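Visitor: missing the sequence, but the structure's below:
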């Protein structure tokens, strides 16, 4: 049994997924759509992709296509999800599902009605290191969780055009960490306090965003969480996570080109963290599409569901409200009517 796939959006992430799907024997990537499709002819020919189109609906109308990967800009996601569900296609969608809770809920209702698989692209769930930490929490090795600390800092800010269309740091960047917090802790976030500043580039403030943030979380199980983000870590892509509990702690450290540490009478040194997120999370990206395929072919639940995407988005909304109001925000107060 095989799976025929179409990819909507052939930017950096769409092309990455296409390359990774080629290594899964049960998968055939038949079609790719993109508004700039004429630039992709040689790329597609090398990968034996049969159909290129500027109209994603051509993929949805193709009876050969079993599943679609939506890798287009966020403001297109909700419409495409609803149309793909109506067409009976299984769906993988990059994060976030949309920029408003109402649109996300409407898209998830369409998925539920169509009874198709739906996976959200929170790739960090599929990182072997973070999975190991979660396993240690699940099996009780660190005891009752008390504190979760997540650090996520980019090596440099994205383009200003991206900043303006991203939905803001909480929705674009820290939303990965919000999902990771729920994933590791296996408990819902009940309250959020957010602090933000512009310390990297004044142009980011002019665009209506922040570049530096610290968010504290309260979980339903009583534990606490702290997340810090920065748009610029001059030493590389800084990705660390620590869970502390009643029996001990577990730490997932940065990836580096080598594990060599040099010690002399003058200094102790080791390699800087990997610089680019595609390097750091290569295995995670491969694992997430493999798991999506597995869920479809074996009719098993996906690891990162639409509900997971919705909850991460609700936490991001709460963080934005907390930053604006300067007070903690309870998740129960964040709903679709308030986020439109």
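Guide: Received the coordinates, thanks. Bear in mind the structure is a predicted one, so any value in this text is a computation, not a measurement.
Visitor: drop to CA atoms for contacts and neighbour counts, all remaining ones
Guide: OK.
Visitor: Identify the residues contacting residue 7.
Guide: 14, 18, 29, 31-33, 68-71 (CA atoms under 8 Å, 6 or more residues apart in numbering).
Visitor: if we go to 10 Å?
Guide: By CA atoms under 10 Å, 6 or more residues apart in numbering, the contact list for residue 7 reads 14-15, 17-18, 29-34, 52, 56, 59, 67-72, 92.
Visitor: helix, strand or coil for it?
Guide: strand (DSSP: H, G, I helix; E, B strand; the rest coil).
Visitor: so how far is residue 287 from it?
Guide: Look at residue 7 and residue 287: by CA to CA, to the nearest Å, they are 17 Å apart.
Visitor: before we move on, what about residue 261?
Guide: Between residue 261 and residue 287 the distance is 29 Å, computed by CA to CA.
Visitor: Put this next to the first one:
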């Protein structure tokens, strides 16, 4: 029997687990996830008192990869899938809104939120997922047949495993590798490559209003990346997310603003982002939401590609895979989008299956 350990229950890990469940049917897969949720930054919350569902990290799934489209529309049950059909408009540094982006593209979610992707992928397998279990140490023992062991922050050991998949964002993967008990030059090469991947910080405000907004767009994106706000979307454009006659805005600040104000008073941040939203959307009523939520993402979106050809000439990802450790996620794919993470997970799962 093949034993496989997975660090992180993000979208890539879910897709890889889906592949491994059928390609390596005798595998025993154990997933350790530090948070209480699944699907990483494709995160969903509910407010049952107000009957709200909102995707506050990744906002939707694009149809930019044929394998991912087939996965979510044919392989998985598509019950409850929704499509925000309104277009995405742009705005510039001055806040001026213009039409013309992704007008005809799919913008998929589910009535119960984007986390359904990972829940359905993991749920269709025999993998065991342990939430609220933070991995602190990766160990490799060259003397045994199953070289990999994971140790969590409570001191509990998981394994040993034949193969290890590591799904956290690049900076967190680099931290794990820095502290790993793995005596190999490959460890440092992969750590250095992961540490060099730049990331954008994103601070998000969720703003609810007891009235409907009459606008022709689903979302607004800052095209020149010069505004304090990077993105605004209307959750009411997704069926089942917001009651009729109400509005729920997801306002994501730009990288510079988010980094500078990441640890500021959340109430002040929410108020400032509500003010920006009112200016951009052109409605002063947005200054006064009747309910709010917020979330900061220190490592939200990779903004550069992983260096697969460092100066020493060896691909660190391939070198680590040869020793049985596989990194995966949108940062490995080189594109900070949900479909890219899923596609990379499919690739990683296939590669692991071939290798074992």
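Guide: Perfect, I can see it now. Remember, it's a predicted structure, so these values are computed and weren't measured experimentally.
Visitor: Next, the TM-score between them, please.
Guide: The TM-score (TM-score structural alignment, normalised by the length of the first structure) is 0.31; 149 aligned residues with a CA RMSD of 5.4 Å.
Visitor: picking that back up, okay, residue 261 and residue 287 of the first structure: which has more neighbours?
Guide: Using other CA atoms under 10 Å as the criterion, residue 261 of the first structure and residue 287 rank with residue 287 on top: 19 against 9.
Visitor: Count the residues that sit near the spatially closest residue to residue 110 of the second structure that is not a sequence neighbour.
Guide: Nearest non-adjacent residue to residue 110 of the second structure, counting by CA to CA, 6 or more residues apart in numbering: residue 81, 4.2 Å away. For residue 81 of the second structure, the neighbour count with other CA under 10 Å is 19.
Visitor: how near is residue 81 of the second structure to residue 123 of the second structure?
Guide: Counting by CA to CA, the gap from residue 81 of the second structure to residue 123 of the second structure is 17 Å.
Visitor: One more: residue 160 of the second structure?
Guide: Distance from residue 160 of the second structure to residue 123 of the second structure, by CA to CA: 24 Å.
Visitor: Tell me which of these two has more neighbours.
Guide: residue 160 (20 against 15).
Visitor: Verify the stated contact: that one with residue 6.
Guide: No. The pair residue 160 of the second structure / residue 6 is not scored as a contact, 12.0 Å apart, by CA atoms under 10 Å.
Visitor: what's the overlap in contacts for these two?
Guide: residue 150.
Visitor: Let me see the contact set for residue 351 of the second structure.
Guide: With CA under 10 Å, 6+ apart, residue 351 of the second structure has these contacts: 16, 19-20, 321, 326, 345.
Visitor: Ranking by neighbours, what's the top pick from those residues?
Guide: residue 345 (29 neighbours).
Visitor: Wasn't it part of a helix?
Guide: Yes. Counting by three-state DSSP, residue 345 of the second structure is part of a helix.
Visitor: thinking again about what came up before, what would the contacts of residue 351 of the second structure look like in CSV with secondary structure?
Guide: Listed next are those as CSV, based on three-state DSSP:
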residue, secondary structure
16, helix
19, helix
20, helix
321, helix
326, strand
345, helix
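Visitor: Which of the residues in the biggest helix by length in the first structure are classified as buried?
Guide: When the first structure is parsed with DSSP state H, its longest helix is helix 306-325. Of the residues in helix 306-325 of the first structure, 306, 308-323 count as buried by neighbour count, 16 or more other CA atoms under 10 Å.
Visitor: elements contacting the following helix or strand past it?
Guide: Once the chain leaves helix 306-325 of the first structure, the next helix or strand it forms, by DSSP states H and E, is strand 329-330. When contacts are defined as 3 or more CA pairs under 10 Å, 6 or more residues apart in numbering; DSSP states H and E, strand 329-330 of the first structure packs onto strand 189-197, strand 212-219, helix 306-325.
Visitor: could you dump those to CSV with distance to residue 109 of the first structure?
Guide: Below are those laid out as CSV (distance: least, CA to CA, whole Å):
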stretch, distance to residue 109 of the first structure
strand 189-197, 23
strand 212-219, 27
helix 306-325, 10
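Visitor: so which of the ones you listed comes closest to residue 111 of the first structure?
Guide: The minimum distance between residue 111 of the first structure and those falls on helix 306-325, with 8.7 Å, by CA to CA.
Visitor: now the closest one and strand 212-219, what's the angle there?
Guide: On the basis of axes from the mean of the first three to the mean of the last three CA atoms, to 10 degrees, helix 306-325 of the first structure is oriented at 120 degrees to strand 212-219.
Visitor: Next step: the contacts of residue 7 of the first structure restricted to helices.
Guide: Reading helices off the contacts of residue 7 of the first structure with DSSP H, I get 14-15, 17-18, 56, 59.
Visitor: Let's have these in a markdown table, adding neighbour count.
Guide: Formatted as a markdown table, those follow (neighbours: other CA atoms under 10 Å):
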| residue | neighbour count |
| --- | --- |
| 14 | 20 |
| 15 | 18 |
| 17 | 19 |
| 18 | 24 |
| 56 | 22 |
| 59 | 27 |
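Visitor: Leaving out sequence neighbours, find the closest residue to residue 340 of the second structure.
Guide: The shortest distance from residue 340 of the second structure to any non-neighbouring residue, by CA to CA, 6+ apart, is to residue 330 (5.6 Å).
Visitor: any idea how far that neighbour is from residue 188 of the second structure?
Guide: 21 Å.
Visitor: Same check on residue 52 of the second structure?
Guide: 45 Å.
Visitor: Residue 157 of the second structure too?
Guide: Relative to residue 188 of the second structure, residue 157 of the second structure is positioned 23 Å away (CA to CA).
Visitor: Determine the three-state secondary structure at residue 287 of the first structure.
Guide: What three-state DSSP gives for residue 287 of the first structure is helix.
Visitor: and the residue nearest to residue 121 of the first structure when sequence neighbours are not counted, how many neighbours?
Guide: Leaving aside its sequence neighbours, residue 121 of the first structure sits nearest to residue 94 (CA to CA, 6+ apart; 4.4 Å). Residues contacting residue 94 of the first structure under the criterion other CA under 10 Å number 22.
Visitor: so where do the helices sit in the first structure?
Guide: Assigned by DSSP H, the helices in the first structure fall at 12-21, 41-46, 56-61, 77-86, 101-114, 128-138, 160-165, 169-172, 175-185, 202-206, 277-280, 282-298, 306-325, 336-339.
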